[in-house]
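> Give me coordinates for this.
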Amino acid sequence: MAAARPKRVSSLTLRVLAVSTLWAVIALIAVGLIINTLYRQGTERGFRELLRAHLYNVVNSVWINGEGELRGEPEFGDLRYSQPATGWYWVVEPIEGSNSPPKSSISLGGRSLDRPSQEEISFNALYERAYDVVDPFGNDVVVMETEVELNDEGRVARFRVTGNRDAVEADVAEFTNQLTIALVIFGVASLFVNAGAILIGLRPLDSVRRALESIRTGKSSSLNDEFPREIAPLAGEVNALIDTNRRVVERARMQVGNLAHSLKTPLAVLLNESKGMTSEHGDLVRNQAETMQRQVQTYLDRARIVAQSGSILARTEAEPAFERLIRVMRRLNPNLAFELSVKPKGVWIALEQHDLEEIGGNLLDNAAKFARSRIKVSLAVGAVAPARPDDGPSDGWLTLVVEDDGPGLTADQMAEAVKRGRRLDESKPGTGLGLSIVDEIAREYHGVLRLTQSPLGGLRAEVTLPAIKEAASRLRLRS
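Predicted structure coming up:
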C-alpha cells in the first residue's frame, strides 16, 4: 500500500508566514551565535590585556637589593589579590643570581602554581607567554608569565600574574542572557510586523475574492476595481473569461430563437394542411406534426437550459420568485389556501429566473388541479443533495417541496407521472408535460425530482436544486 502523502498547507498567507518565520528564527539564531562568539573573543582578549598590565605592574614594583633579596609590593587596588583562593595571584621567583625565597600575593597563601615547560608553551617575541592551569584551590586560572633581568649583575626573576577564568565566563554568560532576551523581543516583534506586512501585501487578493463573490451573487458583471500590477493581469483574464462566457450564452440563445422561428412556420403549415386531408391521413399527419413540435420544443428547452446552467451569472433569489407565483395562484384559485416557508431568508439559487418560475409554476399548477383546500410550499438550504442523479455541484442545495391535500398517487402512478405527455386523469385540463418539464430542468441543473406521499394526504413533489455557495455557508455558520 502506498504511503499517504502529507497534507499541504492550503493557505497562501500561512505558507508565506511559515517560510518567513522559519527564516527569521534561523537568522536570529545565527546572528546570536556570531555576536556571542565575537563578544567572547573580545572579552578574552581584554582579560589577557588586563593580566599583562598587572604583570608589568608587578615587574615595576618588585626589585632586588644588594643582598640579593626581593623587595617591593605591587599596588593593584583590587581586593581579589588580597583575599584567599580567589584565583587572582601574583608570584615573583628568582631564577639566577639570588637565593631569595619567592614573593607572592596573600591570596595564594604561600602555595605554588604549576607551569608547563618551554617546549610545551614557548615565549613570544616579547618574551611573554600565557597558559591555563588549575590552582591549588581548584580554580581554572589564566597565567601571564615573563622573565626579567632585575639588575646589571645578571640576576633574573620569573614574574607570573593569574586571573580566574570564571570572571570571563560570568561576563560572557551575562551578555548571552541579555542578548537572548533582546533577540527574543526583536524576533517576536519582527514576527508581528512581518505578519502585518504579509496581510497588507495579500489584501488585494481579498479584494479579488470579494469582487468574485459580487459576480457570483449577480451584484456585478466584471472585476472593476483597481488592482496592483501583479494582480491586474489575473483580473483582466477573469473579465475576458466572463465576457466570453456571456457571448457564448447570448449566441446560444440567439441560435435557439432562430431555430424556433425557422421551424415554427413549417410545422404550422403541416398542421393546417392536415385539417384538409381525410380523417385517417389527417390524423396521422397532425399527430406526427404535434409530436415533432413537442420534440423540437423539448430539445430547444434543453439547449437553452444547458447554455444558462453553464453560465456563472445564472442566479435568482428564490423567495421573491415564489411569492409572485403564489400571488398569481391565489387569484386563479381563491378556494385554496397557499402556505410558503423559506429557510433561511434571502437564499439565492443557481438557475435562471425563467427556469425557476417554470419549475415552481408547473408544480403549483399540478397541485392546484388536485388539491382540496390546501397547498404547502417550503424552501430550505442543505449541505448536500441526497441521491442526486449525477455528479453536480455539492457546495449548497435548495430543496423545494410542494404538497397538497388531494387524492395523491400510487407508486406506479408516480413513475408514470414524470413521463412526457402522460396524463393520469383525463378529466383535468392539461397536456401531461408539467412534471416531465420539471424533471428535465432539474436534471439539466444537476438536480433531481422525487415524488412521494405527503403527510397532508396528497402528492409531495420535492425538487433539489443547486443554491448559491454563500447561502449554504451562511446557513452553516448560523447553525
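> going forward, measure contacts between C-alpha atoms and count neighbours the same way
Noted.
> Look up how far His281 lies from the spatially closest residue to Gln293 that is not a sequence neighbour.
Excluding its sequence neighbours, the residue lying closest to Gln293 (C-alpha to C-alpha, 6 or more residues apart in numbering) is Leu267, at 7.0 Å. Leu267 sits 16 Å away from His281 when distances are taken as C-alpha to C-alpha, to the nearest Å.
> please give me the structure for this one as well, since I'd like to look at both together:
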Amino acid sequence: MYSLRHRLLISASFILLVFLGLMSVALSRAFEQSVISNAQDALRNQILLLIGNLEFEGGRVVMPTPLPEPRLSQAESSLFADIRDVDGEVLWQSRSLLGETLPVPSSQLGDFRFRRDLRWPSHPRLYQMTLGISWETAQGDIPLVVRVAEHAGIYQQRIDEYRQQLMLWLLVLGLALLGLLLGLFVWALKPLGRVIRQVGMIETGKRRRFDEDYPEEVNRLTQNLNQLLQHEEQRIEQQKEVLGNLAHSLKTPIAILSGLNYSRQNNAEVERQLNSMRTIIDYQLQSASAVGRTRFAKPLAVFDVSQDIMSSVQKLYVDKALMLEFSMPESMQFHGDKGDWMELLGNLADNACKWARQRVSVRIDTISSADHTRSQIQMVIEDDGPGIAPDLRDTILQRGVRLDSQTPGHGLGMHIVKGIVQAYGGELEIGDSRWGGAQISVRLP
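All right, here's what the predicted structure looks like:
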C-alpha cells in the first residue's frame, strides 16, 4: 500500500506530466507557425524584389546581373525562382535551378499563394510562394507568374532545434517542480509524521497523550484520540473497581452461609450449591477481569512477576518434588494488563504441575509473526503427565470440563486461558510434549 506522500507525489507527477506535455505541444506548434510565417514573409519579399528588378524587352524577361539575392545565382543554393507566362513557358529562371523546373501550382492575378508540401525530385520538400501579375508593355499587358521556392530543411532544422531545447528545458522545469512539490509535501505532511512518532511512543509507554499544538485539521484528530485514550483508561479502572466491589460484597454472604448449621438431610445439598456459587463467581470474575488487548496499552516488564508466579506454583506442589524448568528473557514486555498475564501464566503453570509426574517446562520467548511484520510472545508449557487425547483437546477448553474428577479444581482454568488468548487476538494450541505429556502453546501479539 502506498503512503500518503507517495500517492500525492504520483498524482502530482501525473498532472505535471500532462500539463508539461500539453505545454510542449502548444509551444512547439506556436513556434512552428511562427517559422512558417517567417518563411512566407521571406518568400514574399523575394518575389517583390524580383518584380522590382524585372524588365521586359522584345518578348523576353531581362533580369540584372548580378541579382539582388546572391543565392539565386549559386549552383548549390537552397533558393530558387522562375518566371513563366500563362501557358507555362519558362521566360526566366535562376541559375540555382541548374536547368530543372519547379512544380507548377495554380495561381491567380494579384494573389500570393503559399505551398508548404510541394515535392521535387531533387529536393524532398519545398516551401513555395507564387504570384500572378500583369506586366504592362507597349504591345499591351502580359500576364506572368513569378515563383520563388526554398528548401524546407532550413526551417525544419530550426524547428527541430527549438523542440530539442524545449524538451530539455521542460524536463529541467519538470524535475525542479517535482523537487519543489516533494519538499512541499514533506513540509505539509510533517505534522502527520509527528503523529506517527507519538503513536509509537504511546504504544511503547513513553507517552500517555498526544500533543495538541498541531494544525487545525490534525489537531481535531489528536484531541479525539486523547479523549479516546482517557475514556479507555477510565473504563478499565471503573471495570476493575466494580469487579473488586462485587467480589468483596459476595464473599461475606457466602462465608456466612457456609458457617451456618444445616440439617443432615440438606447439608450435602447446601454445600454443593455453595461450591457451585463459588465456582460461578470465580469464573465470572476471572472472565470479566480479562481486559484484553488495547491498541495503546502501556508495555509491562513481566519477568519479575513471572518468576513470582512460578515460585508460588512450585511451593504449591512442593510435595510432588517436581523438576520445574523456567526460561524467559529479562527484557520481555507485555502490551496488556498485568492481571491478564498473571491469570494466563498462573493457570497454565498450575495445570501443568497438577498433571505432571516429575517434570514441567515453561519457556517464554519472542518470535516473529508468520508475515514477519511484527513480533509475538510465545509460551510453551510442557509436562510429563498422561497428556490429552486429540479428541478431547477441544472439549477441555469448554467451561467446567475436567478430565479427572479426582483431581482438585473446578474445570475453569483452561477456559479462562482460552478467553484471555481470544481477548488478545492470540492463538492457543494443544499438542504432545517431548516427554509424552501435554504441551500447551500460546502466541500473543
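> one step back: wait, what's in contact with the residue nearest to Gln293 of structure 1?
Applying C-alpha atoms under 8 Å, 6 or more residues apart in numbering to Leu267 of structure 1 gives the contacts Ala289, Met292, Gln293.
> filter the residues you listed to the buried ones?
Ala289, Gln293 (16 or more other C-alpha atoms under 10 Å).
> and of the contacts of Leu267 of structure 1, the nearest to Leu79 of structure 1?
Leu79 of structure 1 has its nearest neighbour among these in Gln293, at 117.7 Å by C-alpha to C-alpha.
> Distance from the chain centre to whatever helix or strand that closest one lives in, please.
Gln293 of structure 1 is part of helix 279-309, with elements assigned from DSSP states H and E. Put simply, helix 279-309 of structure 1 sits 52 Å off its chain's centre (C-alpha atoms, centre = their mean, to the nearest Å).
> ok, then the element right after it?
Assigned by DSSP H and E, the successor of helix 279-309 of structure 1 is strand 316-317.
> ok, now which ones touch the residue mapped onto Asn275 of structure 2 from structure 1?
Aligned counterpart of Asn275 of structure 2 in structure 1: Glu290 (TM-score structural alignment). The neighbours of Glu290 of structure 1, taking C-alpha under 8 Å, 6+ apart as the test, are Leu271.
> any idea how far Glu290 of structure 1 lies from Tyr299 of structure 1?
Separation of Glu290 of structure 1 from Tyr299 of structure 1 (C-alpha to C-alpha): 14 Å.
> all strands of the stretch 201-350 of structure 1, in order?
316-317, 337-343, 348-349 (DSSP state E, counting those that start in this stretch).
> and the first one, how far from the chain's centre?
Using C-alpha atoms, centre = their mean, the distance from the centre of strand 316-317 of structure 1 to the centre of the chain it belongs to is 31 Å.
> Give me the packing partners of it, helices and strands only.
If you count contacts as 3 or more C-alpha pairs under 8 Å, 6 or more residues apart in numbering; DSSP states H and E, strand 316-317 of structure 1 packs onto strand 348-349.
> Give me the mean deviation of the strand it packs on from structure 2.
Aligned to structure 2 and superposed, strand 348-349 of structure 1 gives a mean residue distance of 4.1 Å (mean C-alpha distance after the TM-score superposition for structure 1).
> for the residue lying closest to Ala356 of structure 2 once chain neighbours are set aside, what are its contacts?
With C-alpha to C-alpha, 6+ apart as the criterion, Ala356 of structure 2 has its nearest non-adjacent residue at 4.2 Å, and that residue is Gly385. For Gly385 of structure 2, the contact set (C-alpha under 8 Å, 6+ apart) comprises Trp355, Ala356, Arg357, Gly436, Gly437, Ala438.
> what's the answer for Pro466 of structure 1, then?
Per C-alpha under 8 Å, 6+ apart, neighbours of Pro466 of structure 1: Ile349, Ala350, Leu351, Pro393, Ser394, Gly396, Trp397, Leu398, Tyr445, His446, Gly447.
> which of those residues line up with contacts in structure 2?
Contacts conserved in structure 2 for these, using both residues aligned by TM-score structural alignment, their matches' C-alpha atoms under 8 Å: Trp397, Leu398, Tyr445, His446, Gly447.
> Which residue ranges of the stretch 351-479 of structure 1 form helices?
Under the criterion DSSP state H, counting those that start in this stretch, the stretch 351-479 of structure 1 contains helices at 353-370, 411-417, 434-444, 469-478.
> Let me know which of these is tucked in deepest.
Highest mean neighbour count of the helices of the stretch 351-479 of structure 1: helix 434-444, a mean of 22 (counted as mean count of other C-alpha atoms under 10 Å).
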